[in-house]
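Return a 3D structure for these sequence lines:
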Amino acid sequence: MKFEHRDEYIKLGLKISYYRKLKGYTQEQLAEMMGKDTSYIGQIEAPNIAKAISMDTLFDIAKTLGVPAYKFLDFEDD
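Model prediction:
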């Protein structure tokens, strides 16, 4: 991951966490619904890790949570 985008990945992880909790899912439930390892969602959401994810993964998360993908990248109000 490029260090210059670290803040954006942290914000993305926080957005994923926000919408996941809004839907009432645990990290484990979301990972299971996506067919991912349980720790994967935790790594994405952890601000101290700032894990980069692919667009495919972002689209999978958006679809699973029923949230338009662009909402995860809207950092205007942050």
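
only C-alpha atoms for contact and neighbour calcs from this point on.
Fine.

What ranges does this structure have for its helices?
Counting by DSSP state H, the chain has helices at residues 6-22, 27-34, 38-45, 55-65.

To compare against the first, here's the next sequence to fold:
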Amino acid sequence: MEAKHGNAHRLIGAKIAYCRSVRGLTQSALAERIGISSGTLSRIERGQYWQSLSVDLLLDIAEALQVEVSAFLHPNELD
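So this is what the prediction gives:
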């Protein structure tokens, strides 16, 4: 079953992956910084972690990547 807002989750995940790669971080390195498994981060980046993607987790990811959380939510923020 896909989340009601599956496209939004995929967009958020893609933006997280983009920010991570621009900063030269591996999934493992970012996952360690925010206290989650690299498998969980992989699912987030693919837009497949929609059941438990919390605001707190998004804030932790944004902080670790040194971006505003709004960058993940606005379609053209990182473009």
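
Tell me which of the helices of structure 1 lies nearest to D74 of structure 1.
helix 6-22 (8.8 Å; CA to CA).

Average offset of the closest one relative to structure 2?
Superposing on structure 2 places helix 6-22 of structure 1 at an average distance of 0.4 Å from its equivalents, by mean CA distance after the TM-score superposition for structure 1.

contacts for that helix?
For helix 6-22 of structure 1, the external contacting residues (CA atoms under 8 Å, 6 or more residues apart in numbering) are 26-27, 30, 44-52, 61, 65, 67, 72-73, 75.

Of those, grab the buried ones for PyMOL.
Selecting only the buried entries of the contacts of helix 6-22 of structure 1 in PyMOL, with 16 or more other CA atoms under 10 Å as the criterion:
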select buried, resi 27+30+44+45+47+50+51+52+61+65+67+72
